[in-house]
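[1] I would like to see how this sequence folds:
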Amino acid sequence: MYQPKDSAKSPRFCGVRTFMRLEQIRTTDDVDFVVVGVPFDTAASYRTGQRNGPQHIRNFSVLLRPYNPDMDINIFDYCSGVDYGDVDVIPGNIHRTYDNMVEELTPIVEKGIIPIIMGGDHSITLGSLRAFYNQYGPIALVHFDSHGDTWDNYYGEKYMHGTPFRRAVEEGLLDVDHSIQVGMRGPLYSINDIEDARDLGFEVIPMREVRQIGFNEVMKRIHERVGDRPVFVTYDIDFVDPAYAPGTGTPEVGGPTSFEALEYVRGLDGLNIVGFDLVEVLPSYDSNEITAVLASSVMFEMITLTALKKKRKLLTKDTVVQGKEVNIQDSKY
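    Predicted coordinates for the structure are as follows:
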């Protein structure tokens, strides 16, 4: 059973920095989740430096503790996890980086281990989806972002951080009928920047509509859209308003608060989540590390969902809780 060092016994400034002070070991034995960095940023279109995002998140994550009071669970009562380290990316070569990602993620995915992936720019998600496709076939996608990332190209280039989900649809990696994008906002080149995603098959809830219909309705639509399909959750930190997450490459005002940012992850409880990523953290623009605080907390909530899923499975094996059979899809949403 792998779990973090106890910071009541070992000061947080001691030892090599890993996510949440987990052991840094490449293993697929006796683990339910692994934290993986993909420090690639040469598909970014404006600000770069996202390659330093994984270590920046790790540096702050040492403040995380194992008990989640909002979800009422101690993660490591149910889960074992490690910091798996980073994929060996190839700076400037996105295709070889994708190949490395598939090679590194495949043994993790094949064993049903949940990878919690840190970018890197958003182009890396295409590599993750290729690995998941090899195991599950087309999977559902829940995408939190201020941009749809369904452009056909940037500067004539097909593989950039604004194009991964068009490529994923073209490659048949996604079950688009059960995929949804949430939070899109900001100035666009044309109406097609939103409508193209819908034409590809995604349900899209722009940020203005999020505010109009409210959190509970958004979560209801996510759950109804995804159903019981295996789902990958991708979370661009620029989904959050830059007042709460300034350390990113293409910030857009008018987004969620940090509290809301966490609630959107918590609200995914009950989905059949097989993997997560969090992308586009850019340390050089991160005033007082507030983006790292939020990013590490979002990942903590992602790991919490893994623990809740494991707890629910353990309870449903052969028990009845309080006179009612527990349903693995039970959720307050």
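[2] Only C-alpha atoms from now on, for both contacts and neighbour counts.
    OK.
[3] What count of nearby residues applies to the spatially closest residue to Asn74 that is not a sequence neighbour?
    Spatial nearest neighbour of Asn74, chain neighbours left out: Tyr67 (4.1 Å); criterion: CA to CA, 6 or more residues apart in numbering. Neighbours of Tyr67 under the rule other CA atoms under 10 Å: 14.
[4] unless I'm mixing things up, Tyr67 is touching Cys79, no?
    No. Using CA atoms under 8 Å as the test, Tyr67 is too far from Cys79 to be in contact (12.0 Å).
[5] Would you confirm that Pro230 contacts Ile273?
    Yes. Counting by CA under 8 Å, Ile273 is a contact partner of Pro230 at 5.9 Å.
[6] how close does Lys309 sit to Gly119?
    According to CA to CA, to the nearest Å, Lys309 stands 24 Å off from Gly119.
[7] More neighbours: which of those two?
    Legend: neighbour count by other CA under 10 Å for Lys309 and Gly119, higher for Gly119 (29 against 21).
[8] do you know how far the more buried one is from Pro39?
    From Gly119 to Pro39 the distance is 6 Å (CA to CA).
[9] same thing with Ile94?
    Here Ile94 is placed at a distance of 12 Å from Pro39 (CA to CA).
[10] out of the two, which sits in the busier spot?
    Neighbours per residue (other CA under 10 Å) separate Ile94 from Pro39, with Pro39 holding more: 25 against 20.
[11] Find me whatever residue is spatially closest to that one, sequence neighbours aside.
    Going by CA to CA, 6+ apart, Pro39 has Arg51 as its nearest residue, at 3.9 Å.
[12] Ok, Val36 next?
    Distance criterion CA to CA, 6+ apart; nearest residue to Val36, sequence neighbours excluded, is Ile117 at 4.7 Å.
[13] same thing with Asp238?
    Spatial nearest neighbour of Asp238, excluding adjacent residues (CA to CA, 6+ apart): Pro251 at 5.5 Å.
[14] which SS state does that neighbour fall under?
    At Pro251 the chain is in coil, as set by DSSP: H, G, I helix; E, B strand; the rest coil.
[15] residues in contact with it?
    By CA atoms under 8 Å, 6 or more residues apart in numbering, Pro251 lies in contact with Asp238, Asp241, Pro242.
[16] My guess is the first one contacts Leu278. True?
    Going back to what we said before, that points to Asp238. No. Using CA under 8 Å, Asp238 is not in contact with Leu278; the gap is 10.2 Å.
[17] what's the neighbour count on Ile290?
    17.
[18] how distant is the host helix or strand of it from the center of its chain?
    Per DSSP states H and E, Ile290 falls inside helix 290-316. Distance of helix 290-316 from its chain centroid, counting by CA atoms, centre = their mean, to the nearest Å, is 11 Å.
[19] To check against the first, give me the structure of this:
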Amino acid sequence: MQRVNRPYVGIPSFLRAPICTDVSALDAAIAVFGVPFDEGSPFFPGSRMAPRTLREHSLRFCAGGHGYYDPRTRSEYLAEEMRDNLIADVGDVDIHPTNVERTFENITALTAAVLERGAMPVALGGDHSITDSILRAFDEKLHVIHLDAHTDFAPFEHDMQHTNGHAFRHVAALPTTLSLTQVGIRSLRHAPAQIEDVIDSGNRVVPINAFRELGPNGIADLLPDNSRVYVSIDVDVLDMSLTPGCVSAEPDGMSYADLRDTLKAIAQRHDVAGFDFVEVNPLLDVRTGVTSYLGALTVVEFLGQICAQPRWAARRLARPR
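    All right, here's what the predicted structure looks like:
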């Protein structure tokens, strides 16, 4: 008899996807993994718990295991991916508490193993210090689109370089980074160098006012058509009224529709090599877990848009078997 499988039963893998702890045997087109790390968050801990809550809330989108249906478009998304087990949950990066360098090496190693199997990595953070370790696993040149209230481009001062405020100074310096485009920037807690150094290095800062002038399609238009891109999504790109479970939330942010439509435009215009979603802090969230729910929704909808593109079928078929 077929199981009912309500969201509150069973082991909470992302979208109830098969769990594959031996990545060398991975036979999926998409590999979701958690990075339960928040030692890069200097203000308040707790985002290490987010991969678990994001998985739990993702189960609310598993109706019948046949993808999700969008009433606005009257279309179903991820149906084939979920039916044919093309999404796998490969577990969490092994965290070595207080040994940041070892943890970051583990992040790179797991991402590299996923890429070797021809799967697209989807990382659930954790704080935003993890992104450059993910990108170090790629051996191809990528444009990086970073959606955030903050540039995370802090100078390396006071012997600090691995906080969630430093990641994109590392990313911009990687030999595989073709360009860095930072969208939604608005926090008044930036030092001048955190903005001017991005621009002086030849990269883009798109503050929230400029985003509203460009719109979602305008953001996608900033790169040549069919660019290979990596996307890093900080939940605080959204307005703080939507994100009680985020320690670095800021006012005057994007609406959910702004973020959804921007990710859709990126998926339609460009070839997404991978993405991460970070900075949900379940310890601060309200009891219904709305920030975790919003995070799971963002990841699920972005995956749906990526897999709805014609280019996706060719990528799926080309992976090693």
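[20] quick one: TM-score?
    Laid over one another, the chains give 0.87 as their TM-score (TM-score structural alignment, normalised by the length of structure 2), with 302 aligned residues with a CA RMSD of 2.2 Å.
[21] hmm, back to that, give the contact list for the residue nearest to Asn74 of structure 1.
    Ile73, Asn74, Ile75.
[22] Turn the residues you listed into CSV, including distance to Gly112 of structure 1, secondary structure and neighbour count.
    Shown next, in CSV, are the contacts of Tyr67 of structure 1 (distance: CA to CA, whole Å; DSSP: H, G, I helix; E, B strand; the rest coil; neighbours: other CA atoms under 10 Å):
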residue, distance to Gly112 of structure 1, secondary structure, neighbour count
Ile73, 22, strand, 17
Asn74, 21, strand, 16
Ile75, 18, helix, 25
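[23] closest to Tyr264 of structure 1 among the residues you listed?
    Distance to Tyr264 of structure 1 across the contacts of Tyr67 of structure 1 (CA to CA) is lowest for Ile73, with 17.7 Å.
[24] tell me the SS of Gly37 of structure 1?
    Here Gly37 of structure 1 takes the strand state, with states given by three-state DSSP.
[25] ok, now His96 of structure 2?
    Following three-state DSSP, His96 of structure 2 is assigned to coil.
[26] need the contact list for the residue lying closest to it once chain neighbours are set aside.
    In space, and not counting its chain neighbours, His96 of structure 2 is closest to Thr103: 5.4 Å by CA to CA, 6+ apart. By CA under 8 Å, 6+ apart, the contact list for Thr103 of structure 2 reads Val93, Asp94, Ile95, His96, Pro97.
[27] what's the neighbour count on the aligned partner of the fourth one in structure 1?
    Spelled out, that is His96 of structure 2. Superposed on structure 1 with TM-score structural alignment, His96 of structure 2 falls opposite Ile90. The tally of other residues near Ile90 of structure 1 (other CA under 10 Å) stands at 16.
[28] what's near enough to touch the closest residue to Ile273 of structure 1 other than its chain neighbours?
    Distances taken as CA to CA, 6+ apart put Val231 closest to Ile273 of structure 1, at 4.9 Å, once the chain neighbours are dropped. Counting by CA under 8 Å, 6+ apart, Val231 of structure 1 touches Ile139, Ala140, Leu141, Val142, Leu271, Asn272, Ile273, Val274, Gly275.
[29] is it true that the third one lies in a strand?
    It refers to Leu141 of structure 1. Yes. Leu141 of structure 1 sits within a strand when classified using three-state DSSP.
[30] Burial check on the residue nearest to it when sequence neighbours are not counted, number of neighbours?
    Leaving out its chain neighbours, the residue that sits closest to Leu141 of structure 1 by CA to CA, 6+ apart is Ser179, at 4.6 Å. The local packing of Ser179 of structure 1 (other CA under 10 Å) involves 24 other residues.
[31] same question, Val280 of structure 2
    By the measure other CA under 10 Å, the count of residues near Val280 of structure 2 is 35.
[32] Look at it and give its secondary structure.
    Secondary structure, three-state DSSP: Val280 of structure 2 is coil.
[33] Looks like it contacts Gly245 (just checking).
    Yes. Using CA under 8 Å, Val280 of structure 2 is in contact with Gly245, at 5.8 Å.
[34] intersection of neighbour lists for these two?
    Shared contacts of Val280 of structure 2 and Gly245 (CA under 8 Å, 6+ apart): Thr291, Ser292.
[35] Leaving out sequence neighbours, find the closest residue to Gly49 of structure 1.
    Once flanking residues are discounted, Gly49 of structure 1 sits nearest to Leu282: 5.5 Å by CA to CA, 6+ apart.
[36] neighbours around the one you found, how many?
    By other CA under 10 Å, the residues close to Leu282 of structure 1 number 30.
[37] returning to what we had before: which residue in structure 2 lines up with the residue nearest to Ile273 of structure 1?
    For Val231 of structure 1, the residue aligned by TM-score structural alignment is Val229.
[38] what's the helix or strand for its match?
    strand 228-234.
[39] and that strand, how far from structure 1 on average?
    Taken against structure 1, strand 228-234 of structure 2 registers an average deviation of 0.8 Å after superposition, with mean CA distance after the TM-score superposition for structure 1.
[40] which residues of the stretch 151-300 of structure 1 fall in strands?
    With strands called from DSSP state E, counting those that start in this stretch, the stretch 151-300 of structure 1 shows them at 180-182, 203-205, 231-236, 273-279.
[41] a markdown table for the ones you listed, including distance to Met160 of structure 1?
    Output for the strands of the stretch 151-300 of structure 1, formatted as a markdown table (distance: least, CA to CA, whole Å):
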| stretch | distance to Met160 of structure 1 |
| --- | --- |
| strand 180-182 | 18 |
| strand 203-205 | 21 |
| strand 231-236 | 14 |
| strand 273-279 | 13 |
